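Undergrad: Coordinates only, no sequence provided:
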């Protein structure tokens, strides 16, 4: 794709300055619409299972395209959940119930989307985030700041001169935390996410998120041994995405 992928912009000190807030908001809304199509409007329900910033490709107008369906699963009929003994995906994006129990559903993608929202807002990779004073993750930092009434401190410094609607930015943080709640049944559907992003209605208070604390070394090794991580540089197949 002409503009590579989302991670090329949001995690690079130089490139991140080129992706101002209005465009980031358009991208996350486009990804949300793409996921809604996969989860709800497609003939078969599709669970991507490896949604991450490097799998969001950007065309010449910076429109997002969800890519790399190599480990996607399809559900037919009334099926809403699957289970596997072989955990595949990318550490840092997969939902707790999938990482530890092998359970996956559309709500697993919702969790990954929530991670990506927090990354877009903060400019930090979820897997590499480290708080100097507390043993918490990027999710934990966002949750702590929201509860302390300081969510704006999560925002990437490169964004602070590019938005004129602070309430919209803070709303996105709130929605991101709703998506990464520990229990899948507490997470909103992607159609609800789209409504929340596009409205000014009051949002529910998120419940405690998954992966609040950093995983201890032993547990991290156990999870990593289960994962069959896919390289960010593998071949990608462009699919329908929101514009």
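TA: Perfect, thanks for sending it. Just so we're clear, the structure is a prediction, and the values are computed from it rather than from any experiment.
Undergrad: okay, CA-based contacts and neighbour counts for the rest of this
TA: OK.
Undergrad: Would you check that residue 100 makes contact with residue 224?
TA: No. The criterion here is C-alpha atoms under 8 Å, and residue 100 misses it with residue 224 at 10.9 Å.
Undergrad: Residue 114 is in what secondary structure piece?
TA: helix 106-122 (DSSP states H and E).
Undergrad: buried set for whichever helix or strand comes after that helix?
TA: Downstream of helix 106-122, the first helix or strand assigned by DSSP H and E is helix 138-147. Neighbour-count burial for helix 138-147 flags 138, 139, 140, 141, 142, 143, 146 (criterion: 16 or more other C-alpha atoms under 10 Å).
Undergrad: Would you mind measuring from the third one to residue 146?
TA: Okay, so that is residue 140. 10 Å (C-alpha to C-alpha, to the nearest Å).
Undergrad: picking that back up, please convert the buried residues of helix 138-147 to TSV, extending it with distance to residue 58.
TA: Rendered in TSV, the data for the buried residues of helix 138-147 read as follows (distance: C-alpha to C-alpha, whole Å):
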residue	distance to residue 58
138	25
139	25
140	29
141	28
142	26
143	29
146	30
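Undergrad: Next, give me the two most distant ones among the residues you listed.
TA: Spatial extent of the buried residues of helix 138-147 (C-alpha to C-alpha) is set by the pair 138 and 146 at 12.3 Å.
Undergrad: Can you spell out which helices and strands pack onto the helix or strand containing residue 46?
TA: In this assignment (DSSP H and E), residue 46 forms part of strand 45-47. With contacts defined as 3 or more C-alpha pairs under 8 Å, 6 or more residues apart in numbering; DSSP states H and E, strand 45-47 has these neighbours: strand 73-75, helix 106-122.
Undergrad: at 7 Å what do you get?
TA: With contacts taken as 3 or more C-alpha pairs under 7 Å, 6 or more residues apart in numbering; DSSP states H and E, strand 45-47 sits against strand 73-75.
Undergrad: Can you mark which positions in the strand it packs on are buried?
TA: Those would be 74, 75, for strand 73-75 by 16+ other C-alpha under 10 Å.
Undergrad: next up, a second structure to put side by side with the first:
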């Protein structure tokens, strides 16, 4: 959402808010970027109309964990503070994603892929640190994002190269251990593609068979006017 290019004060808005129009049926949510959080107009528009927010970029690993021993929670803290202040359900996005992932996460100092043991340790440390910082404030997390191709094959990401498809159940296990009360989601796009849809269904069945928590599947829709 980016409303910096027009004026919004809410005073002349005679229509019911999106949140009130959908009350009792489902949450009305919006993705907020750093620019939105820092814009008075965008904050007011979000607070007036929505009861659920999801982080656009500020919680992705490249932003929040740029170096192995460095975390930067500046923007993520602002995002969560806004949601808490306005009594919103807050969705964290995302814990494990091949894109917008800092190079150190899956590589050693020589540029080679790390061992499975090293990647498991880094995944657990990252997930645990981020989730426990916001424990009790974040309603749910996109644990793994976009791990499956449209034809149903596994995306050949660095996570997959090192751990195979096992990186997904590992991420869900680490996430549940970090915050047992948080809802956990798998997130992806193009669910209309039969191959991807079938693999996602099988993934969910496998996670449930293992006794791992998964509460929902996020289905992205990127729409522009």
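TA: Everything's here; your move. In this text the structure is predicted, and so the values were computed from the model without any measurement.
Undergrad: Could I get the TM-score for this pair?
TA: The TM-score (TM-score structural alignment, normalised by the length of the second structure) is 0.30; 103 aligned residues with a C-alpha RMSD of 5.1 Å.
Undergrad: that older thread, show me what the next helix or strand after the strand holding residue 46 of the first structure is packed up against.
TA: Using DSSP H and E, the helix or strand that follows strand 45-47 of the first structure towards the C-terminus is strand 56-58. In terms of contacts (3+ C-alpha pairs under 7 Å, 6+ apart), strand 56-58 of the first structure is packed against helix 6-10, strand 64-66.
Undergrad: Which parts of the second structure are helices?
TA: Using DSSP state H, the helices assigned to the second structure run over residues 18-21, 34-37, 40-49, 61-64, 74-85, 116-133, 158-163, 167-178, 194-209.
Undergrad: Out of the ones you listed, flag the one nearest residue 184 of the second structure.
TA: Between the helices of the second structure, helix 167-178 lies closest to residue 184 of the second structure; by C-alpha to C-alpha that is 7.4 Å.
Undergrad: So which residues make contact with the closest one?
TA: Outside helix 167-178 of the second structure, the residues that touch it by C-alpha atoms under 7 Å, 6 or more residues apart in numbering are 124, 127, 128, 131, 132, 143, 144, 159, 160, 207, 212, 213.
Undergrad: Setting aside sequence neighbours, what's the nearest residue to residue 160 of the second structure?
TA: residue 167 (6.9 Å; C-alpha to C-alpha, 6 or more residues apart in numbering).
Undergrad: should've said residue 29 of the second structure
TA: residue 52 (4.3 Å).
Undergrad: gap between the one you found and residue 80 of the second structure?
TA: 11 Å.
Undergrad: try residue 74 of the second structure
TA: 10 Å.
Undergrad: So the two - more neighbours on which side?
TA: Neighbours were counted for residue 74 of the second structure and for residue 80 using other C-alpha atoms under 10 Å; residue 80 has more, 23 against 11.
Undergrad: if we can go back for a sec, surely the residue nearest to residue 29 of the second structure is in contact with residue 32?
TA: No. Judged on C-alpha atoms under 7 Å, residue 52 of the second structure makes no contact with residue 32 at a distance of 10.3 Å.
Undergrad: Near residue 83 of the second structure, how many other residues are there?
TA: With other C-alpha under 10 Å as criterion, residue 83 of the second structure counts 22.
Undergrad: show me what contacts it?
TA: 53, 89, 90.
Undergrad: Please tell me I have it right and residue 110 of the first structure contacts residue 178.
TA: No. Taking contacts as C-alpha under 7 Å, residue 110 of the first structure lies outside contact range of residue 178: 9.3 Å.
Undergrad: When the two are compared, which one has more neighbours?
TA: Between residue 110 of the first structure and residue 178, counted using other C-alpha under 10 Å, residue 110 has the larger neighbour count: 30 against 24.
Undergrad: so what's that one closest to, chain neighbours aside?
TA: Residue 110 of the first structure sits nearest to residue 179 (C-alpha to C-alpha, 6+ apart), 5.7 Å away.
Undergrad: Pretty sure that neighbour sits against residue 112.
TA: No. Counting by C-alpha under 7 Å, residue 112 is not a contact partner of residue 179 of the first structure; they are 8.0 Å apart.
Undergrad: neighbour-wise, which of the two wins?
TA: residue 179 (30 against 24).
Undergrad: separation between the more buried one and residue 8 of the first structure?
TA: Distance from residue 179 of the first structure to residue 8 of the first structure, by C-alpha to C-alpha: 24 Å.
Undergrad: Please apply the same query to residue 192 of the first structure.
TA: Taken as C-alpha to C-alpha, the span from residue 192 of the first structure to residue 8 of the first structure is 28 Å.
Undergrad: likewise residue 190 of the first structure?
TA: Taken as C-alpha to C-alpha, the span from residue 190 of the first structure to residue 8 of the first structure is 25 Å.
Undergrad: What of residue 197 of the first structure?
TA: Taken as C-alpha to C-alpha, the span from residue 197 of the first structure to residue 8 of the first structure is 24 Å.
Undergrad: Nearest spatial neighbour of residue 124 of the second structure, chain-adjacent residues omitted?
TA: Closest to residue 124 of the second structure by C-alpha to C-alpha, 6+ apart is residue 174, at 5.7 Å.
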